[in-house]
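Colleague: My questions concern the predicted model and sequence given below.
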Amino acid sequence: AQASLAQAIHILASYLLQALAGQPDLRGQFAAAMSGVLSMLCVASAFPILGVGTSSSATLGASEFGADDECVVENGGNSSECALNALQHRGLKRTSVEASKANTSAEAEGSQLPWGCSGCMQGNSPPGVSLSSTSTEHRPIYHFMLNCWNSCGKKSGFCSWCGPGNACCRYMYPGDPPECKTVSYFPVLSWHTCTSPVQRAAPPAPAPALGPVAPGVPSSVPGTTSREGEDYQPVNRALAAPSDAPLLTFYMYRAMGDNDYAPENVNTASLAGIMWYLHNEVVVLTPRKFGITRIVRMKVQTKAPAPLHDVGMNFGVRYAFDSGRCTGPWSCDKQFGNYGYFVGCNNVGDFPTEKWSKANHYADAIWYSLPGPCSNRKFSQHDSTCLSTSPGGACAGEPTGRGNCTYSATPAGEIRIDELEGIVNYKLFALTGGREYVHTLDRGVNLHFWDGKTDPARCAQRVKAAEDLFAAKYGPAEPLETPKCDFWRRGFYGSSPA
């Protein structure tokens, strides 16, 4: 019996490690082997690895694993750790001491890695709820992220145009009815939009409907108007009128965890920029920094306000955000007053992150900033006053180039990082010694997707792999050309940057 048990554990560990090493042809065999082995084993300490709860009485003593030379009993012969060690030990043998120390120390210190980009791409989010209840692929909200004010009869509250039981509400708007006060997630922060309140009631008589938009990949409605922003009275009167700047349409990407939050007061990137960020800041830690699990694509339209376009730019400086608050460089409010709530950009390696000029090997890596309401405060400090006085640049429909209407963004799909890398189960991968990327080794452990960070050809292959995965899930992308980041520091700031 002992020999059979030891052999079973060997089989399970072997298939597990091979599957997690990125060999898809073994996944089916692994699943079958797992089913057979687990039917033989009633080992409670092995089940937490697989996320399965068991009774504490279903445990076996350490002596029953004695014949298994892969089982390392530590902590004075603690039998509850033995089965877990048996599954992990072979994988951990393949993890170098250097790799283990690199990730463990960085995680324990909770500090920025010296080769990282510090505040260039914050992973902070406003109040939201879990992906399971708000994912754009699952929520029953019609006309997602669109302006619902006119379509719901210029009234907030329950509205059938938003879908059964849903409501037209605005983030922190004091005049909205009680059901809007129970909304925990707003897809946008700057206008009335369709939401799913906790308080449920029979919806009112149907409003004029345009038909539901396919969940997950809705489209904007050009010309949609809103009462929001009507009290925007900029000191620079050129910002009160639409601009003649060109309308730019392209994709932006966000690295996110399993929470949804609005694309306002955040940093985004080109696909190459996201891959740089993941490579340098996220996959070097186990578990990943900020719990990032996916790459979210957005179709974005931008239009520069007249004062910015007059100095020859479609984009201003790329600001960083900390929990929704614009942190510079220098004064955000001053430049928003001069140029409106512009979309910012910088090429990785250019100001304000020029120190990475020699560390970037991803061609066309660009980062962006999208200013939203109350950008001079953290999310926890928002109120209705700052929503009015600091409206941000997001607008429903096609942006006009007015100082408070410089960009719009709609979802255009997402991919999971595990799927991109070929990881079947991230938790098992990490438990058995896998590491996505170790900076000091320039490679992963039991994974090779991120190997060769300084090789431009391999970096291009990684970007192409992400493009191909989006295409496989959503069909060929629209032929949208990423515009040049034309921010010019001297032209923007003149002689007085502060």
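Modeller: Cool, got the structure. Computed from a predicted structure; not experimentally measured. Residues are numbered from 1 along each chain as shown.
Colleague: C-alpha only now, for contacts and for neighbours.
Modeller: Will do.
Colleague: and stretch 485-492, how far apart are its ends?
Modeller: End-to-end distance of stretch 485-492 (CA to CA, to the nearest Å): 13 Å.
Colleague: Assign the closest residue to Glu421 other than its chain neighbours to helix, strand or coil.
Modeller: Closest residue to Glu421 apart from its sequence neighbours, by CA to CA, 6 or more residues apart in numbering: Phe449 at 5.8 Å. Following DSSP: H, G, I helix; E, B strand; the rest coil, Phe449 is assigned to coil.
Colleague: okay, pairing it with this:
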Amino acid sequence: SAVAPLLPGPPAFLPLAHAPPSHESRTPKIAPATAPPTPSAPAVAPQRLEFYMYRVEAAGEAFPRENTNAANLAGVLAYLHGKFAASGTFQGGRHLSHIRRLKVSVLTTWEYYNVHRKNFGPGVEFTGGRCRGAACQEFYAHYGFVVGCRNIEGLRSAYALSQSSTCDAPEQCRRAVSYSLPGACPGEFNSDKTAICASRMPGGRCAAANGGRNCTYSVQEAGAVAVAELPPAGTSPEVFWGGRGDPVRCATRVLRVKQLFEAHFPRCPSCDALQAPPCDFDFLYKGELSWPVHHRPITV
């Protein structure tokens, strides 16, 4: 079916309350603590979250289902726009050809939730199937393969989600977010993973997430749209990708991607129907990976 032309303006939405910092923080915050915090109220069960993640991929690139990163729609467009050069090409040594949509179901472990009361752990960057960052393997060994998140900062763009979820600060619900999906042998590059390693560190991907240490998320493909389709007919890439810091033009590009997915995959839930939740991770306590873990709910 035909895709509606690029609209002159996006749906009304509130601008971000604060400009993003000039750099991107990849290191989880550490809060001082010498003993596990005592829950002040009966435990509320972790939420089962079902939503879309997105990835920008190169032509012919194999789709990784684990040990990889994905983002919400604002995040993936911010990343893609950052690769766009003034000449109308994409930088980075790869031909970035399409945006892939993933339907994911996430349920964190009780081991992690008992300490943090959060649905996401710290966001971890994966390169070639290997997690980067201090103690990422130790974290997964301690709590299970918890899906991580981090707010994307410092991309010098104005991308945000036009539909807010419910949270304490509405502007935080609309931020660009990156997610990490830990899989088997997260401490090894893809070429170095072995069956023995996978038996010890099997990862969190499974057929239906149940919150077990090795079953924290499931992934299904939900279509892809070509990057070349994003500029409507008669609109040059230079014009379409102009205004990287303009909230109105960024929101219009977000809307364009939604239109394309709905046109090409009308039987799938819309992008807004399964919009990604905000990143609720805040910090890790100093020394918490040495604390005992509790495999069942803690109530006080």
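Modeller: Ah, there it is. As the structure is a computational prediction, the values presented were derived from the model and not from experiment.
Colleague: Just give me the match in structure 2 for the residue nearest to Glu421 of structure 1.
Modeller: Structural alignment (TM-score structural alignment) places Phe449 of structure 1 against Phe240 in structure 2.
Colleague: wait, that match sits on Ala233?
Modeller: No - taking contacts as CA atoms under 8 Å, Phe240 of structure 2 lies outside contact range of Ala233: 10.6 Å.
Colleague: higher neighbour count, the two?
Modeller: More neighbours surround Phe240 than the other of Phe240 of structure 2 and Ala233, with 18 against 9 (other CA atoms under 10 Å).
Colleague: any idea how far Val254 of structure 2 is from the more buried one?
Modeller: With CA to CA as the criterion, Phe240 of structure 2 and Val254 of structure 2 are 12 Å apart.
Colleague: element containing the aligned partner of Pro483 of structure 1 in structure 2?
Modeller: When structure 2 is aligned by TM-score structural alignment, Pro483 of structure 1 is paired with Pro277. Using DSSP states H and E, Pro277 of structure 2 sits within no helix or strand.
Colleague: Tell me how far Pro277 of structure 2 lies from Ala74 of structure 2.
Modeller: 12 Å.
Colleague: Which residue of these two possesses the greater neighbour count?
Modeller: Ala74 (26 against 20).
Colleague: That one maps to what in structure 1?
Modeller: Ala74 of structure 2 maps onto Ala272 of structure 1 when the alignment is built from TM-score structural alignment.
Colleague: how near is that match to Gln88 of structure 1?
Modeller: Ala272 of structure 1 is 35 Å from Gln88 of structure 1, by CA to CA.
Colleague: same check, this time on Gly403 of structure 1
Modeller: 57 Å.
Colleague: repeat for Ser14 of structure 1
Modeller: 10 Å.
Colleague: Which one's more surrounded, these two?
Modeller: Neighbour count, other CA under 10 Å: between Ser14 of structure 1 and Gln88, Gln88 has more, with 23 against 15.
Colleague: In three-state terms, label that one for me.
Modeller: With three-state DSSP as the basis, Gln88 of structure 1 sits in helix.
Colleague: Can you verify my assumption that it contacts Leu431?
Modeller: Yes - counting by CA under 8 Å, Gln88 of structure 1 does reach Leu431; the two are 6.5 Å apart.
Colleague: Spatially nearest residue to the residue most central in space within structure 2, not counting backbone neighbours?
Modeller: Geometric centre of structure 2, nearest residue: Tyr179, 2.8 Å, by CA atoms, centre = their mean. Spatial nearest neighbour of Tyr179 of structure 2, chain neighbours left out: Cys149 (4.3 Å); criterion: CA to CA, 6+ apart.
Colleague: And that neighbour, what's its match in structure 1?
Modeller: Taking TM-score structural alignment, the alignment pairs Cys149 of structure 2 with Cys345 from structure 1.
Colleague: In a strand, its match, correct?
Modeller: Yes - counting by three-state DSSP, Cys345 of structure 1 is located in a strand.
Colleague: doesn't Phe487 make contact with it?
Modeller: Yes - judged on CA under 8 Å, Cys345 of structure 1 makes contact with Phe487 at a distance of 6.7 Å.
Colleague: the more surrounded of those two?
Modeller: Cys345 (27 against 22).
Colleague: The alignment partner in structure 1 of Lys103 of structure 2 sits in which helix or strand?
Modeller: Aligned counterpart of Lys103 of structure 2 in structure 1: Lys299 (TM-score structural alignment). Assigning secondary structure by DSSP H and E places Lys299 of structure 1 in strand 294-302.
Colleague: neighbouring contacts of that strand?
Modeller: Residues outside strand 294-302 of structure 1 that contact it (CA atoms under 8 Å, 6 or more residues apart in numbering): 247-258, 274, 343, 398-399, 401, 406-417.
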